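# Quick one, fold the following:
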Amino acid sequence: MKLNPLSDRVVLKQVEAEEKTKSGIILADSAKEKPQEAEVIAVGPGTKDVTMQVKAGQKVVYSKYAGTNVKLDDEEYIIVKQDDILAIVE
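As a prediction, the model looks like this:
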């Protein structure tokens, strides 16, 4: 199955949370902070007022509490509006 976003929506797949700190301390699952970096999986067509600025395959930083979480074929995705994407990581 495939998610095809509508309008100005973007499907993201979250980057894995860090397992260890820089000093080598292994983090418990409850201590891991939810990353705000994700890979763009699919992009909607936009609207007459909104031109899409991201493309599939790009890494982005998105708003902390943005979007809707969706589980599909044992994979977790986040569907956000393009306005919730703060930056493209290069």
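# Please count neighbours and contacts with C-alpha atoms only from this point.
Fine.
# what's the neighbour count on the closest residue to Val43 other than its chain neighbours?
Nearest residue to Val43 in three dimensions, chain neighbours excluded: Val10, at 4.6 Å (CA to CA, 6 or more residues apart in numbering). Residues near Val10, counting by other CA atoms under 10 Å, number 29.
# is it true that Val10 touches Gly44?
Yes: with contact defined as CA atoms under 8 Å, Val10 reaches Gly44; the gap is 6.0 Å.
# rewinding a little: identify the residues contacting the residue nearest to Val43.
Val10 makes contact with 40-44, 79-82 under the criterion CA atoms under 8 Å, 6 or more residues apart in numbering.
# Let's compare: structure for the following, please.
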Amino acid sequence: MAKRLIPTLNRVLVEKILPPSKTNAGILLPEKSTKFSSGIVVAVGPGAIDKQGKTIPIPFKEGDTVLLPEFGGTQVKLGEKEFHLYRDEDILGTLHE
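Down below sits the predicted model:
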């Protein structure tokens, strides 16, 4: 049976997108050739609770492509897949085409 992780509070579960290792012409790219990393939001928590007891909603939803910081997040392995957990304020933004 596959496990499903539902984040708590203002945490977001992200599956990182691996940058291409070579160009369309077949030229191999070094690992550090990309300056940023991105990922797909897999699950979101319900949101943080403010001092009045109200839930502050998370600005991301499942399926969003997000820009991730170079460092941070907590690595989580579920089955054979690897994910990362971030607080919503650590995610830099969403990517749109």
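# and which of the contacts of Val10 of structure 1 is nearest Asn69 of structure 1?
Relative to Asn69 of structure 1, the closest of these is Ile79; by CA to CA it sits at 6.6 Å.
# Going by the alignment, the closest one corresponds to which residue in structure 2?
The alignment partner of Ile79 of structure 1 in structure 2, by TM-score structural alignment, is Leu85.
# Make sure its match is indeed in a strand.
Yes: counting by DSSP: H, G, I helix; E, B strand; the rest coil, Leu85 of structure 2 is found in a strand.
# Pretty sure it sits against Val76.
Yes: Leu85 of structure 2 lies in contact with Val76 (CA under 8 Å); the separation is 7.2 Å.
# Just want to know which of these two has more residues nearby.
Leu85 (20 against 15).
# Against His96 of structure 2, how distant is that one?
To His96 of structure 2, Leu85 of structure 2 is 21 Å away according to CA to CA, to the nearest Å.
# again, but for Pro69 of structure 2
17 Å.
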